[in-house]
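Engineer: Everything below, folded, please.
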Amino acid sequence: MQMTKIEVLYPETCNLFGDMFNIKLLEQSIKDVEIINTNFTDEPAFVTQNVDMIYLAPMTERTQEEVIKKLEPYKARLEELINKNTVMLFTGNAFEILGKYIENEDGSKVQGLGIMDLYSKRDMMHRYSKMYLGEMEIEKGKKIKILGFKAQFSMTYGDNQEYYAFETIRGDGINKENKFEGIRLNNCFGTYILGPILVNNPFFAKYILRLLNVKDTIEFEDIAIENYQRRLEEFENPATKYE
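Structural biologist: You can find the predicted model right below:
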């Protein structure tokens, strides 16, 4: 059986909310898998190897700027892999690096990779924290519900209506005036949802496994789905406060 290669970018610094449990779930669910942990001093494996998935988790704003510098030389390669339908998952503020720029409060701008036609703005004096419920179309006529939590100092702007990840049911999208959450470019997903999104959303995890062309059974699937259904009831309850 062919080995599935999953590259985790900069786990020593991009790991703020228990995000590595996403990788732990995939590692336990895929029979033949190699997890490549790429540290800050390493050249990314995707530059010279054919990896099946790339994962980048949330980071501090300072680290965000360093990550952009690290990945800028490989922008063309990332675009090539996106066009080849390589699975990618960017959670929290990680997906902002794919945009045109990130604007600070003083108006200065940190140039992004420019892979998506969006930009982000920071507001370090005001943390946005909110629950989120949305839905995602995984095939024509079939949708799954996505739930999670957001905590961030920045929001993203521009028109993502043609390539959003999730359509919002409750909560906000990439900003307070936008109902489309995150981005999806082929099999590249970006979302402000934090932490173990795959653990909390087993049907999304199963979808990722199918995109990786492996058996779509996750570890402890029955328990995961039971817990998901319990959380979903809470998220769908009109009495539940999202802030």
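
Engineer: Going by C-alpha atoms from here, please, whenever you check contacts or count neighbours.
Structural biologist: Will do.

Engineer: Which residue is the nearest non-sequential neighbour of residue 205?
Structural biologist: residue 198 (4.9 Å; CA to CA, 6 or more residues apart in numbering).

Engineer: let me redo that: residue 219
Structural biologist: Per CA to CA, 6+ apart, closest to residue 219 is residue 29, 5.1 Å.

Engineer: The one you found and residue 174: what is the separation?
Structural biologist: 30 Å (CA to CA, to the nearest Å).

Engineer: Show me what counts as buried in the helix ranked longest in the chain.
Structural biologist: For the chain, the longest helix by residue count, based on DSSP state H, is helix 221-236. Neighbour-count burial for helix 221-236 flags 224, 225, 228, 231, 232, 235 (criterion: 16 or more other CA atoms under 10 Å).

Engineer: now do stretch 206-213
Structural biologist: For stretch 206-213, burial by neighbour count (16+ other CA under 10 Å) applies to 206, 207, 208, 209, 211, 212.

Engineer: Reformat those as CSV; add distance to residue 104.
Structural biologist: Below are the buried residues of stretch 206-213 laid out as CSV (distance: CA to CA, whole Å):
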residue, distance to residue 104
206, 37
207, 36
208, 34
209, 37
211, 36
212, 37
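
Engineer: Tell me which two in those residues are the farthest apart.
Structural biologist: 206 and 212 (9.8 Å; CA to CA).

Engineer: Nearest spatial neighbour of residue 221, chain-adjacent residues omitted?
Structural biologist: The nearest residue in space to residue 221 (CA to CA, 6+ apart) is residue 202, at 7.3 Å.

Engineer: shouldn't the one you found be in contact with residue 225?
Structural biologist: Yes - between residue 202 and residue 225 there is a contact under CA atoms under 8 Å: 6.1 Å.

Engineer: Identify the residues contacting the residue nearest to residue 221.
Structural biologist: Neighbouring residues of residue 202 by CA atoms under 8 Å, 6 or more residues apart in numbering: 218, 221, 224, 225, 228.

Engineer: which of those residues lies closest to residue 178?
Structural biologist: For the contacts of residue 202, the residue nearest residue 178 by CA to CA is residue 228; the value is 25.6 Å.

Engineer: Next up, the contacts around the closest one.
Structural biologist: Contacts of residue 228 (CA under 8 Å, 6+ apart): 200, 201, 202.

Engineer: and the residues you listed as CSV, adding secondary structure and distance to residue 112?
Structural biologist: Listed next are these as CSV, based on DSSP: H, G, I helix; E, B strand; the rest coil; distance: CA to CA, whole Å:
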residue, secondary structure, distance to residue 112
200, helix, 30
201, coil, 29
202, helix, 31
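
Engineer: Would you do the same for the sequence below? I want to compare the two.
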Amino acid sequence: MSDRRLRIAHLYPRLMNIYGDRGNMLTLMRRCRDRGIDVEVDELGLGDTLASGAHDLIFMGGAQDRDQRRVSEDLLATKGPALLEAAASDTVILAVCGAYQLFGKHYVAASGEQLAGLGLFDCWTEHPGPAGDRLIGNVVAELEAGDAITLVGFENHGGRTFLGPEAQPLARVRSGFGNNGKDGMEGVRFRNAFGTYLHGSLLPKNPAFADMLIALALGETELEPLDDEIENAAHRAALKLTGRRR
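Structural biologist: As a prediction, this is how the structure comes out:
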């Protein structure tokens, strides 16, 4: 058994798993195990309580509106307080698409129904309604936080997310729509909590970002390098789809 261990909570793996978001979990587990890092995964669904301080990394993916509605109340009741505490204590959190929306202040669905958000991120999301265009396509974005990392992914969302004055974007869009197709921002970051619209899955094609999350979760400044020939080829292929080289 290794003396290095990563404890991951995967929230709503059956309901919040659209566009292959489970691939993010597979990538985190594989990149840890290839380095001899033990991984423990707790899958938490409806009715399950998230224990305070029990995990180093928390992941939640996206879903259609009907499943987000099912998850919304349960998230606030059974996992909300521990999530807010985790974010405040610098636990690594990755929230993709629907999770990103629910972790904001509120989400207005296509029907006009407003779902209360967790308020972990200073942002809100509004869907323009059935007549509004979905924001669909390949994305290239440059990480905002001083790390020289280019993110690639695929977005498909009707909601438009807007950041509040206390919010920091995860990345700046170089190709694609991002949060709302207008302000050039993609995702959000609060301490070690990250929200993003990038599917595809995100982490398999972005090994540098995956390693950044793992290192933050373990409290390490640098991880041992891996052979990322296949991952980097996938990254380059995604860049090529947008006509960009880097």
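
Engineer: what does residue 80 of the first structure align to in the second structure?
Structural biologist: Aligned counterpart of residue 80 of the first structure in the second structure: residue 85 (TM-score structural alignment).

Engineer: where do the strands sit along the second structure?
Structural biologist: 5-11, 38-44, 57-60, 92-96, 106-108, 114-116, 123-126, 135-143, 150-157, 160-163, 171-175, 185-186, 188-190, 193-196 (DSSP state E).

Engineer: In terms of secondary structure, what does the last one contact?
Structural biologist: In this case it means strand 193-196 of the second structure. Judged by 3 or more CA pairs under 8 Å, 6 or more residues apart in numbering; DSSP states H and E, the packing partners of strand 193-196 of the second structure are strand 92-96, helix 98-102, strand 188-190.

Engineer: Equivalent analysis for the third one, please.
Structural biologist: Under the contact criterion of 3+ CA pairs under 8 Å, 6+ apart, strand 57-60 of the second structure touches strand 5-11, strand 92-96.

Engineer: Swap in 10 Å and give it another go.
Structural biologist: Applying 3 or more CA pairs under 10 Å, 6 or more residues apart in numbering; DSSP states H and E, one finds that strand 57-60 of the second structure contacts strand 5-11, helix 22-33, strand 38-44, helix 80-88, strand 92-96, helix 98-102, strand 193-196, helix 207-218.

Engineer: which of these is buried the deepest?
Structural biologist: Comparing these by mean neighbour count (mean count of other CA atoms under 10 Å), helix 98-102 ranks first with a mean of 28.

Engineer: how about that one, aligned to which bit of the first structure?
Structural biologist: Residue span in the first structure matched to helix 98-102 of the second structure, by TM-score structural alignment: 93-97.

Engineer: Run the chain-centre distance for the matching stretch.
Structural biologist: The chain centroid and the centroid of stretch 93-97 of the first structure are separated by 8 Å under CA atoms, centre = their mean, to the nearest Å.

Engineer: same thing with stretch 213-227 of the second structure?
Structural biologist: So, by CA atoms, centre = their mean, the centroid of stretch 213-227 of the second structure is 18 Å from its chain's centroid.

Engineer: now the end-to-end length of that stretch.
Structural biologist: 18 Å.

Engineer: Ok, stretch 53-68 of the second structure next?
Structural biologist: Using CA to CA, the two ends of stretch 53-68 of the second structure sit 25 Å apart.

Engineer: re the thing from before, intersection of neighbour lists for residue 202 and residue 225 of the first structure?
Structural biologist: Common contact partners of residue 202 of the first structure and residue 225 (CA atoms under 10 Å, 6 or more residues apart in numbering): residue 218.

Engineer: and the longest helix of the first structure, how far from the second structure on average?
Structural biologist: Taken over the aligned residues, the distance from helix 221-236 of the first structure to the second structure averages 2.6 Å (mean CA distance after the TM-score superposition for the first structure).

Engineer: Quick one: work out the angle between that helix and strand 166-170.
Structural biologist: 60 degrees (axes from the mean of the first three to the mean of the last three CA atoms, to 10 degrees).

Engineer: if I pick the residue lying closest to the match of residue 80 of the first structure once chain neighbours are set aside, what's in contact with it?
Structural biologist: Nearest residue to residue 85 of the second structure, sequence neighbours excluded (CA to CA, 6+ apart): residue 52, at 7.3 Å. Residue 52 of the second structure sits next to 79, 81, 82, 83, 84, 85, 86 when contact means CA under 10 Å, 6+ apart.

Engineer: pretty sure residue 131 of the first structure is touching residue 172, no?
Structural biologist: Yes - using CA atoms under 10 Å, residue 131 of the first structure is in contact with residue 172, at 8.8 Å.

Engineer: anything in contact with each of the two?
Structural biologist: Contacts common to residue 131 of the first structure and residue 172, judged by CA under 10 Å, 6+ apart, are residue 150.

Engineer: re earlier: same check for the contacts of residue 202 of the first structure, but in the second structure.
Structural biologist: Retained in the second structure by both residues aligned by TM-score structural alignment, their matches' CA atoms under 8 Å are the following of these: 221, 224, 225.

Engineer: Need the counterpart of the last one in the second structure.
Structural biologist: In the superposition onto the second structure, residue 225 of the first structure corresponds to residue 232 when matched by TM-score structural alignment.

Engineer: pretty sure its match contacts residue 208?
Structural biologist: Yes - look at residue 232 of the second structure against residue 208 with CA under 10 Å: they come within range, at 9.4 Å.

Engineer: Residue 166 of the first structure maps to what in the second structure?
Structural biologist: In the second structure, residue 166 of the first structure lands on residue 171 (TM-score structural alignment).

Engineer: thinking that match is in contact with residue 149, fair?
Structural biologist: Yes - Residue 171 of the second structure is within contact range of residue 149, at 9.3 Å (criterion: CA under 10 Å).

Engineer: Looking at those two, which one has more neighbours?
Structural biologist: For residue 171 of the second structure versus residue 149, the count of surrounding residues by other CA atoms under 10 Å is larger for residue 171: 23 against 18.

Engineer: List the residues that contact the match of residue 166 of the first structure.
Structural biologist: Residue 171 of the second structure neighbours (CA under 10 Å, 6+ apart): 140-145, 149-151, 178, 184-189, 196.

Engineer: again, 6 Å this time
Structural biologist: 141, 142, 143, 144, 186 (CA atoms under 6 Å, 6 or more residues apart in numbering).

Engineer: Translate the first one into the numbering of the first structure.
Structural biologist: What that stands for is residue 141 of the second structure. By TM-score structural alignment, residue 141 of the second structure lines up with residue 134.
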